[in-house]
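S.K.: sequence and predicted structure below; questions after.
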Amino acid sequence: MSRVVVVTGASGGIGRATVREFARRGDTLALVARGERGLEAAAEEVRGLGARALVVPTDVADADAVEAAVERIESELGPVDVWVNVAFTSVFSRVDDIRPEEFRRVTEVSYLGYVYATMSILRRMKERDRGTIVHVGSALAYRGIPLQSAYCGAKHAIQGFHEAVRAELLHERSAVRVTMVQMPAVNTPQFSWVLSRLPQQAQPVPPIYQPEVAARAVVFAADHPRRREYWVGASTVGTLAANAVVPGLLDRYLGRTGFGSQQTGERKPDDQPSNLWEPADGPDGRDFGAHGAFDDRAHAHSPQQWVAQHYPLLAGAAAVLVATGAAVAGRRR
């Protein structure tokens, strides 16, 4: 059955790929972001897949604008079944090179944007006692890395917010679900449009995954929201496990490697756009799509993701094999 699904940050990257994944299932999509060029291109992709798309240009850092967007979406499409928070911005820089107003802007978009959207749609979902909210997170929600302090701070904040909301819903015995998907490094256009004060071109820390891997994880989480969170990619699992066991050692490791691993070795283009204050795909910009510049290095699949999504089936199969083996061994005695 077709659902009404809203995706923020739908104009590019993970949001753009997620929109396509929901559209293939026949869901009705509301696309939320600032950049109208990217939104219109995303809407055309949705329609090309046979699904309905509503473009809702919105700056998620504006609580009133978010509330107006929700009202419009539910008025035109009907009650929202799934809301996916993806929209973000950031600054690649040492902490002492980030201006206070830039740090505030990153926090308003990348953290408070999730909060405002959740508050607005959650009220409506609770009244209906149904609906799912998916927060797109990151391994950096648990493990901060150098040169991304503003982004890491926002993702840490989202993690705490998510846990608090989930606990409240459990207390209320609500049928509304909230889950979070912690992503690995993904080949998105952000490395070509996030404000950067690095001397070299920014890059995701390998291993890198294609945005479709992230999108499939988001759709799976929307279908199975009872789990509090999902980890995507072996690198995410390894990073979070190491941070839980030897965080101090990881601090030192990232201090040695975190600067070089986030830069390509090539000079950053002087005309690289920045989407901190205005969308990179504005009137004079272009549609960046879902993929970044690292297609030749990005993985299109994640074996870990498949195992994580099918572990109940795998555990059941293992239990059957163990029981069968025990029965056979007993008969032989």
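M.R.: Cool, the structure landed. This structure is a prediction, so every number in the text was calculated from the model and none was measured.
S.K.: hey, let's count contacts and neighbours off CA atoms from now on
M.R.: Will do.
S.K.: got the contact list for residue 213?
M.R.: 300, 301, 302 (CA atoms under 8 Å, 6 or more residues apart in numbering).
S.K.: give the next helix or strand downstream of the helix or strand where it lies.
M.R.: Residue 213 is part of helix 211-223 when elements are defined by DSSP states H and E. For helix 211-223, the following helix or strand on the C-terminal side (DSSP H and E) is strand 229-231.
S.K.: quick check, residue 155 in a helix?
M.R.: Yes - assessed by DSSP: H, G, I helix; E, B strand; the rest coil, residue 155 belongs to a helix.
S.K.: quick one, what contacts the nearest residue to it once chain neighbours are set aside?
M.R.: Counting by CA to CA, 6 or more residues apart in numbering, residue 155 lies nearest to residue 141, which is 4.4 Å off, once chain neighbours are set aside. In this structure, residue 141 makes contact with 152, 153, 154, 155, 156, 157, 158, 159, 182, judged by CA under 8 Å, 6+ apart.
S.K.: put this next to the previous one:
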Amino acid sequence: MSAAFENGDAPVAVVTGASAGVGRAIAVAFAQRGYRVALLARSPEGLEGAFAEVSQLGGEAFELIADVSKPDDVFAAAEAVVARWGRIHVWVNDAMETVVGPVDMITPEEYRRVTEVTYLGVVHGTLAALRHMRPRDEGHIIQIGSALAYRAIPLQSAYCAAKFAIRGFTDSLRAELLHDNSRIRLTMVQLPGVNTPQFDWSHMHFDRRHQPIGEVYEPEAVARAVVEAVQAWRAPRELWLGAPTVQSIIGQMFAPVFLDRYLARNAYEQQISNDPVRPGDPDELLGPDHHDHGARGRFSAAAKDSLIAVDPAYLRGGAVVAGIGLLAGAYLWGRASRAASRKTLM
């Protein structure tokens, strides 16, 4: 990105789901770093709010109404960005929808809509980005994932399944890019609970509103980590944000049965708040809400402003070193024991 700045040509970032929540915070964070930012979302009011925020920072924004579940919308938006600014340096796939309820209460239509937005929206965005990044053999695609891409929880089967699918799709693409010796960078960022308006517009099969469980973080903390990953010399394959994400993923690797039982006891009722769902409350699954919700939700009193960002490549390297150390220690201990035994026999 430094070359683009040196030439006086500010780099271009495209962010889906940019009207609110994490996407909104990421768009603003890129603007703060001098990027031109294309804002994609369904909500005109939310896009206008995001545009105003970027503009107040002195940034250059381009708002585009698009439903990521419709590939033609996404491809047309990408074409418009390139027609305006010449290229796309970064594409962030963030748009999502969720339904909260037991598996057999969620309708086939609801499963389809969550899949179309949360999973296929990422596919469509990635295909659009590749159309313009492949010819230049450059660019960085960011998939906004979740700890739930590794460890599913009760009541969010549609959303968890979509996040699992994103991880599989991304890993396949990564192998293909490596096969082609492509210089396009690809990172999946796994998120913890984040204080966004998502919890106000989740489609509920309960009469009370959705809430996060465990520690929750402000979206700006996530946004800073995303921008830093883009600007890093070596793009991380994955980035795990927040201690709960690291704990969930590692716990799933080593103790999935324990987590099944733990989540059955601790992640069901805790997702349902005491706030009643009222007539007229926003429900993004049914259509865009005509309000500007901003980046933050209603949990700022408990949300943390900073988080750890862990590249699991270093964790794996540390595990290998620790494993070698344990084996070496066991070997040396065994030799010492055998030597002591021989001395005793003598």
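M.R.: Perfect, thanks for sending it. Just so it is clear, the model here is predicted, and its values are computed rather than measured.
S.K.: got a markdown table for the contacts of residue 213 of the first structure, with secondary structure too?
M.R.: Below are those laid out as a markdown table (three-state DSSP):
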| residue | secondary structure |
| --- | --- |
| 300 | coil |
| 301 | coil |
| 302 | coil |
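S.K.: map the residue nearest to residue 155 of the first structure across to the second structure for me.
M.R.: Under the alignment by TM-score structural alignment, residue 141 of the first structure pairs with residue 149 in the second structure.
S.K.: and what of residue 239 of the first structure?
M.R.: Per TM-score structural alignment, residue 239 of the first structure is aligned with residue 248.
S.K.: go on, residue 177 of the first structure?
M.R.: That one, residue 177 of the first structure, aligns with residue 185 by TM-score structural alignment.
S.K.: wait, isn't its match in contact with residue 137?
M.R.: No - judged on CA atoms under 8 Å, residue 185 of the second structure makes no contact with residue 137 at a distance of 9.7 Å.
S.K.: between these two, who's got more neighbours?
M.R.: residue 185 (20 against 13; other CA atoms under 10 Å).
S.K.: count the residues that sit near residue 131 of the second structure.
M.R.: Neighbours around residue 131 of the second structure, by other CA under 10 Å: 13.
S.K.: trace it over to the first structure, please.
M.R.: That one, residue 131 of the second structure, aligns with residue 123 by TM-score structural alignment.
S.K.: that match and residue 160 of the first structure, how far apart?
M.R.: Per CA to CA, to the nearest Å, residue 123 of the first structure is found 19 Å from residue 160 of the first structure.
S.K.: now swap in residue 55 of the first structure and tell me
M.R.: 30 Å.
S.K.: could you do residue 85 of the first structure as well?
M.R.: 15 Å.
S.K.: who has more neighbours, those two?
M.R.: Counting neighbours by other CA under 10 Å for residue 85 of the first structure and for residue 160 shows that residue 85 has the greater number, 27 against 11.
S.K.: residues in contact with the aligned partner of that one in the second structure?
M.R.: Mapped onto the second structure by TM-score structural alignment, residue 85 of the first structure lines up with residue 93. Residues counted as contacts of residue 93 of the second structure (CA under 8 Å, 6+ apart) are 15, 16, 17, 121, 122, 125, 126, 141, 142, 143, 144.
S.K.: can you tell me which of those residues is nearest residue 287 of the second structure?
M.R.: Distances from residue 287 of the second structure to the contacts of residue 93 of the second structure, taken as CA to CA, are shortest for residue 17 (13.5 Å).
S.K.: find the nearest non-adjacent residue to the alignment partner in the first structure of the closest one, please.
M.R.: In the first structure, residue 17 of the second structure lines up with residue 9, judged by TM-score structural alignment. Nearest residue to residue 9 of the first structure in three dimensions, chain neighbours excluded: residue 87, at 3.8 Å (CA to CA, 6+ apart).
S.K.: against residue 119 of the first structure, how distant is that neighbour?
M.R.: 16 Å.
S.K.: and the nearest residue to the match of residue 177 of the first structure once chain neighbours are set aside, how many neighbours?
M.R.: Distance criterion CA to CA, 6+ apart; nearest residue to residue 185 of the second structure, sequence neighbours excluded, is residue 140 at 4.5 Å. By the criterion of other CA under 10 Å, residue 140 of the second structure has 23 neighbours.
S.K.: ok, the residue mapped onto residue 140 of the second structure from the first structure - contacts?
M.R.: In the first structure, residue 140 of the second structure lines up with residue 132, judged by TM-score structural alignment. For residue 132 of the first structure, the contact set (CA under 8 Å, 6+ apart) comprises 81, 82, 83, 176, 177, 178, 179, 222, 225.
S.K.: output those as JSON lines; include the columns secondary structure and distance to residue 312 of the first structure.
M.R.: As requested, the contacts of residue 132 of the first structure are exported to JSON lines (DSSP: H, G, I helix; E, B strand; the rest coil; distance: CA to CA, whole Å):
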{"residue": "81", "secondary structure": "coil", "distance to residue 312 of the first structure": "25"}
{"residue": "82", "secondary structure": "strand", "distance to residue 312 of the first structure": "24"}
{"residue": "83", "secondary structure": "strand", "distance to residue 312 of the first structure": "26"}
{"residue": "176", "secondary structure": "coil", "distance to residue 312 of the first structure": "23"}
{"residue": "177", "secondary structure": "strand", "distance to residue 312 of the first structure": "20"}
{"residue": "178", "secondary structure": "strand", "distance to residue 312 of the first structure": "20"}
{"residue": "179", "secondary structure": "strand", "distance to residue 312 of the first structure": "18"}
{"residue": "222", "secondary structure": "helix", "distance to residue 312 of the first structure": "17"}
{"residue": "225", "secondary structure": "coil", "distance to residue 312 of the first structure": "15"}
